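In: generate coordinates for the sequence data below:
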Amino acid sequence: MAVSFDLFGTLVRAPKPADPARAIAAELESRGVEVPDDWEVAYRTPWIDAPEGAEVPLPAHVARALSARGVSVPENAARRAVIAAFDPDVERREGAVEAIAAAREYGPVGLLSNCSVPELVSRTLIRAGLRGEFDAVVTSVGCGWRKPDPKAFKAVAAELDVPVADLVHVGDSPDADGGIEACGGRAILLDRVALPAVPERLAER
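Out: All right, here's what the predicted structure looks like:
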């Protein structure tokens, strides 16, 4: 058996920008990028044709949106602007450390997070005091697939060296995190179980 955890909304609170397009635009302009007048429209337009369930890295989307408007982007500017726009204030949730410690009693512990922003998960773990707590950290931007796609759960199971059917996944989203059940694994969902009660639920399993 192995246990994986979702990050955002499960172990930490880290609010997203209220207006991501505007936040990214401000960071682009601070880096000397001329943002088009219709940036809001360009940002909301899909530019990359990805398979269902695949993750599109947000910097790639931003770069394509700018290119479609004839804006030349300096190397790495889109990436740095996106990372800065989403750089979060982080609050670790009550019970997070205890839940991770309890999970470790049953086998390896992983993190599986939907996140289209490079570096965001690693920065969040550092700020939450959770760096080094996991045997494997898998992000959708890293593995290429978002929960609930089975490939995302299979990716973290492979990193933990267990069959996906032996994985218990803890998360806050029935739609995304509950997808583990379609892979034969088990879900502990925080819409039914409070995070401080996760150790007890793991013991029951």
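In: CA only for contacts and neighbour counts going forward, please
Out: Noted.
In: list the helices and strands the host helix or strand of Ser67 packs on?
Out: Under DSSP states H and E, the secondary-structure element containing Ser67 is helix 58-68. Here helix 58-68 touches helix 39-44, helix 77-85, going by 3 or more C-alpha pairs under 8 Å, 6 or more residues apart in numbering; DSSP states H and E.
In: run this one through as well so I can compare:
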Amino acid sequence: MPAVSFGLFDTLVEADLPADPAAAVGEELRARGVAVPADWSDAFHETHVDAPAGAEVPLPAHVSRALASRGVAAPGNAARRAVVAAFDPEVRTREGAAAAVATARERGPVGLLANCAVPELVGRTLVRSDLARDDFDAVVSSVACGWRKPDARAFERVADALGVTPPSLVHVGTDPDVDGAVTGVGGEFVDARESFDGV
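Out: The predicted structure follows:
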């Protein structure tokens, strides 16, 4: 039986994420008593974790390493709390998204496959949308599974969670270069940039 997975951001929902993540995180770090270095923007945009190609680096780990590269320690879980607070968006559900998910559920298992380096953000986004966690048989985020689309392992993880082989996966998204990479594992890509008519 085929299964359908949906992207989250820009596919099912539009979210007001920070235009300048470095500045947003820096502000939240200062609010938690962390001495943010003067060249924080430079530090934030440098690579600090030697991760394999296609791997997701959790943003709190990146922030902690960026601070450490400038000799600054973030006490306790300040880096994680600052990141979570910085990414606290207003969410709008795209027109037709809820109906598309409901239609897909009538045909087989349905999953969510989201590129997201911020812990808790996928769950909070769903809570603020017209969708619910229970609308999906599996929710896979890159921060949890360790791999980002377009890496094949991201699609393999959601297919496995849905109990199907990757060639049985139909992935609905809005970025042909990222979401469309499902074809590399034998699956099918549905482009939802304009509407969900093809779902």
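In: how big is the angle separating the helix holding Ser67 of the first structure from helix 77-85?
Out: Using axes from the mean of the first three to the mean of the last three C-alpha atoms, to 10 degrees, the direction of helix 58-68 of the first structure lies 130 degrees away from that of helix 77-85.
In: helix 58-68 of the first structure vs the second structure, average offset?
Out: If you overlay the two and look at helix 58-68 of the first structure, the average distance to its match in the second structure is 0.5 Å (mean C-alpha distance after the TM-score superposition for the first structure).
In: so which of the helices and strands packed on helix 58-68 of the first structure is nearest Ala203 of the first structure?
Out: Nearest of those to Ala203 of the first structure, taken as C-alpha to C-alpha: helix 77-85 at 38.3 Å.
In: show me the strands in the first structure, by range?
Out: Listed from the start of the chain, the first structure has strands (DSSP state E) covering 2-5, 12-13, 91-92, 109-113, 136-139, 167-171, 186-189.
In: turn those into CSV, including distance to Pro46 of the first structure.
Out: What follows is the strands of the first structure, written out as CSV (distance: least, C-alpha to C-alpha, whole Å):
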stretch, distance to Pro46 of the first structure
strand 2-5, 29
strand 12-13, 28
strand 91-92, 32
strand 109-113, 22
strand 136-139, 21
strand 167-171, 28
strand 186-189, 31
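In: same list, those, but as a markdown table with distance to Arg22 of the first structure and mean neighbour count please.
Out: Shown next, in a markdown table, are the strands of the first structure (distance: least, C-alpha to C-alpha, whole Å; neighbours: other C-alpha atoms under 10 Å):
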| stretch | distance to Arg22 of the first structure | mean neighbour count |
| --- | --- | --- |
| strand 2-5 | 31 | 26 |
| strand 12-13 | 22 | 18 |
| strand 91-92 | 24 | 18 |
| strand 109-113 | 24 | 26 |
| strand 136-139 | 25 | 23 |
| strand 167-171 | 29 | 26 |
| strand 186-189 | 33 | 21 |
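In: measure the spatially most central residue of the second structure to Glu188 of the second structure for me?
Out: Taking C-alpha atoms, centre = their mean, the centroid of the second structure lies closest to Cys116, which sits 2.2 Å from it. Counting by C-alpha to C-alpha, to the nearest Å, the gap between Cys116 of the second structure and Glu188 of the second structure amounts to 22 Å.
In: nearest to Asp166 of the first structure, of the helices and strands packed on helix 58-68 of the first structure?
Out: Distances from Asp166 of the first structure to each of these were compared using C-alpha to C-alpha; the shortest belongs to helix 77-85, at 34.3 Å.
In: post-alignment, the closest one versus the second structure, mean distance?
Out: With the second structure overlaid, helix 77-85 of the first structure shows a mean distance of 0.6 Å (mean C-alpha distance after the TM-score superposition for the first structure).
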